[in-house]
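**Student:** heads up, no residue letters with this:
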């Protein structure tokens, strides 16, 4: 049975989790997601990605029954592999949008955190409930969450394991947009299509500057920004964008994705 469905519509790819009933992450689900991420990373035609779990829910986390049967040394390898898979999603060069319906808990929320933008249904429930099992998040929850909403708010969610509704998640900055459940996928796809019309090299550079610049000091971050800016400036898309601005005004450039010398 497929665990991941990949659908490409022009420059936008939709990655659909397909492991009913809860889209729990077992080894097969993780391996399928990892293979999908590698395929997308090598596909120059894809300019934006949407992560989707279906109309009912996004993902409810790890397969607890499988986890309970593991020895500590097995858990270490399983956790390392799942963390690496979510890193592959986070490192995709193009923008990634999570379309969150229903539950996004544990590993499901950690996958949503690996996206660049999150659209949630107004009845969605998000959380990192691992502490209620006597454990902790291990696939990016403690690291990406604190970078997204700050240490105090992150500790509150992580240490209590409480679940939050969509409106509170929006106030916390955990999600970026809240819409009706039947509008989640269309909203995410619309945003992805809009991003896909942008210059791919510039979008990739912005993502790298934001994601990696925050992990270093200000001076190193500024140096990274300078290097990326110089590289993007030499692309054909940059030349086309500047020429369009001078001739027609802002917001009218058409980008081809060409990244060679201008």
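**Tutor:** Great, that's in hand. Fair warning: this is a prediction, and the values are worked out from it, not measured in the lab.
**Student:** hey, let's count contacts and neighbours off CA atoms from now on
**Tutor:** OK.
**Student:** can you tell me which residues contact the closest residue to residue 220 other than its chain neighbours?
**Tutor:** The spatially closest residue to residue 220, leaving aside those adjacent along the chain, is residue 213, at 7.4 Å (Cα to Cα, 6 or more residues apart in numbering). By Cα atoms under 8 Å, 6 or more residues apart in numbering, the contact set of residue 213 is 220-222, 224-225.
**Student:** tell me the SS of residue 98?
**Tutor:** Following DSSP: H, G, I helix; E, B strand; the rest coil, the label given to residue 98 is strand.
**Student:** State the distance from the residue nearest to residue 220 to residue 206.
**Tutor:** Distance, residue 213 to residue 206, using Cα to Cα, to the nearest Å: 10 Å.
**Student:** got it, and residue 239?
**Tutor:** Using Cα to Cα, residue 239 is found at 18 Å from residue 206.
**Student:** who's more crowded, these two?
**Tutor:** residue 206 (19 against 16; other Cα atoms under 10 Å).
**Student:** so the more buried one sits in a strand?
**Tutor:** No - membership of residue 206 in a strand is not supported by three-state DSSP, which gives helix.
**Student:** so what's the closest residue to residue 131 other than its chain neighbours up against?
**Tutor:** Closest residue in space to residue 131, ignoring its immediate chain neighbours: residue 161 at 5.7 Å, by Cα to Cα, 6+ apart. Neighbouring residues of residue 161 by Cα under 8 Å, 6+ apart: 127-132.
**Student:** another one to put next to it:
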């Protein structure tokens, strides 16, 4: 183990010239492997992160920082070719987790291994090494590539295996329970109800998995013409019996290290939220491979963080007059998904800055909220209004026209360019000191009530 007295000499040992890339993929990959292996050997000699002295913490930070510079340099040259190798020359379509772990196997040192990430999952967020940042470096460069990026985005529009396995049951019964989501087909409308009631429908890894499955089923079922997104009735005592749309990310789970960068933060943006807009990919589909359907979002009580983000993907938003919308990015410290892109398109840059940078809460009855909400109604009229909105959208011409609107509003290259930077910035934010401090304080403040998982 490296002792405090040995830190200085160890740092000098590490400060060898970084590899200079520019040769063949194989030669540069070998140089990358040699460089990162040397750094990992030194890291393995340090105590666990919570037990490190200030000097040891500084050394570890510099080891990771130097490795990340090397990985970024390698990927700026070879990202496209790396992706082609990992996908069998673009013949295979991999999920995000499959892709990033395949990269660790095929190009040692490029991304964290499954064993390294399993070790990270055992730690609270503050005690992790931050290896998800290395995954963020990888996905930024893959998404930037004009060849690899579009191929990955198309792969992410494919239905999940779980949805395929449940499609027959949903087709027969029109009903499926997915843990945190209730999906029911009624007269051609798929009602997707968030049921993570103990946590005010706060988002966690399981909710992302369940919502994507439900979205896939609604899009794949031929009898569904339109989908409705709505929050279920709460069991939390503060909102007992009331519907709540969504309370955003589960900050307690984030504090405890249970929010996954790949399977939550990146997957939700490139997966089910992207599918709400673009549709689900069916390779043998005709006249086009994407099956699209219109979506209505119904906001009862509040839509916070990721809940508000969902509204930007809906074709029609109905809000109760006593509800509110917010994107507490300034309070939580992370990037609010695609909100910086989509809210700016909907409401303009000035209001977006007020909501995202300054934490302005939009009450549904305010005039500015109409830039996000299509109808604001008495809470007692929500059911009837949502039903009428779904009926209006359940026509074939709506599908064709929403397709053209989405194409004009958010071209794929624009979305891909944003997603590439988001992939990197969000990974950095997860491990920033201010985020760690905020979620630690929030978790301590709510430790007496395990039913509260968000900043609401």
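**Tutor:** Cool, got the structure. Everything numeric here is computed off the predicted structure, so don't read it as measured data.
**Student:** before we move on, back to that, so which of the contacts of residue 161 of structure 1 is the closest to residue 191 of structure 1?
**Tutor:** residue 127 (24.3 Å; Cα to Cα).
**Student:** Just give the number of residues close to the aligned partner of the closest one in structure 2.
**Tutor:** Using TM-score structural alignment, the equivalent of residue 127 of structure 1 in structure 2 is residue 326. For residue 326 of structure 2, the count of nearby residues is 23 (other Cα under 10 Å).
**Student:** Repeat that for residue 44 of structure 1.
**Tutor:** If we define neighbours as other Cα under 10 Å, then residue 44 of structure 1 has 12 of them.
**Student:** Which part of structure 1 matches stretch 248-256 of structure 2?
**Tutor:** Mapped onto structure 1 using TM-score structural alignment, stretch 248-256 of structure 2 spans residues 61-69.
**Student:** Identify the residues contacting that stretch?
**Tutor:** 23-26, 75, 104-109.
**Student:** List the buried residues in it.
**Tutor:** By neighbour count on 16 or more other Cα atoms under 10 Å, the buried set for stretch 61-69 of structure 1 is 61-62.
**Student:** any idea how far residue 29 of structure 2 lies from residue 306 of structure 2?
**Tutor:** Relative to residue 306 of structure 2, residue 29 of structure 2 is positioned 38 Å away (Cα to Cα).
**Student:** And residue 81 of structure 2, by the same measure?
**Tutor:** 34 Å.
**Student:** who has more neighbours, the two?
**Tutor:** More crowded of residue 81 of structure 2 and residue 306, by other Cα under 10 Å: residue 306, with 22 against 17.
**Student:** How about the contacts made by that one?
**Tutor:** 203, 246-249, 327, 336-337.
**Student:** go on, residue 215 of structure 2?
**Tutor:** Applying Cα under 8 Å, 6+ apart, the residues contacting residue 215 of structure 2 are 192, 272, 275-276.
**Student:** Just the ones of those residues in strands?
**Tutor:** Counted as lying in strands by DSSP state E, out of those, are residue 192.
**Student:** can you put the contacts of residue 161 of structure 1 in a markdown table and add secondary structure and distance to residue 119 of structure 1?
**Tutor:** Shown next, in a markdown table, are these (DSSP: H, G, I helix; E, B strand; the rest coil; distance: Cα to Cα, whole Å):
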| residue | secondary structure | distance to residue 119 of structure 1 |
| --- | --- | --- |
| 127 | strand | 15 |
| 128 | coil | 18 |
| 129 | helix | 21 |
| 130 | helix | 23 |
| 131 | helix | 26 |
| 132 | helix | 26 |
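**Student:** List only those of those flagged as buried.
**Tutor:** Buried residues within these, counting neighbours by 16+ other Cα under 10 Å: 127-130.
**Student:** Would you point out which residue is most central in structure 1?
**Tutor:** The centroid of structure 1 falls nearest to residue 115 when counting by Cα atoms, centre = their mean (1.1 Å).
**Student:** Tell me the residue in structure 2 aligned with that residue.
**Tutor:** Under the alignment (TM-score structural alignment), residue 115 of structure 1 maps onto residue 314 of structure 2.
**Student:** cool, residue 47 of structure 1 as well?
**Tutor:** The pairwise alignment with structure 2 assigns residue 47 of structure 1 to residue 225, based on TM-score structural alignment.
**Student:** Could you pull out the helices in the stretch 251-400 of structure 2 for me?
**Tutor:** For the stretch 251-400 of structure 2, the helices defined by DSSP state H, counting those that start in this stretch occupy 251-255, 267-270, 272-278, 306-311, 329-332, 339-347, 349-356, 382-393, 396-409.
**Student:** Is it possible to get TSV of those that adds distance to residue 364 of structure 2?
**Tutor:** Below are the helices of the stretch 251-400 of structure 2 laid out as TSV (distance: least, Cα to Cα, whole Å):
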stretch	distance to residue 364 of structure 2
helix 251-255	25
helix 267-270	25
helix 272-278	23
helix 306-311	12
helix 329-332	19
helix 339-347	14
helix 349-356	14
helix 382-393	13
helix 396-409	24
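**Student:** So which of these is nearest residue 365 of structure 2?
**Tutor:** Between residue 365 of structure 2 and the helices of the stretch 251-400 of structure 2, the tightest spacing by Cα to Cα is seen for helix 382-393, at 14.4 Å.
**Student:** for that closest one, packing partners?
**Tutor:** strand 226-231, strand 295-299, strand 316-320 (3 or more Cα pairs under 8 Å, 6 or more residues apart in numbering; DSSP states H and E).
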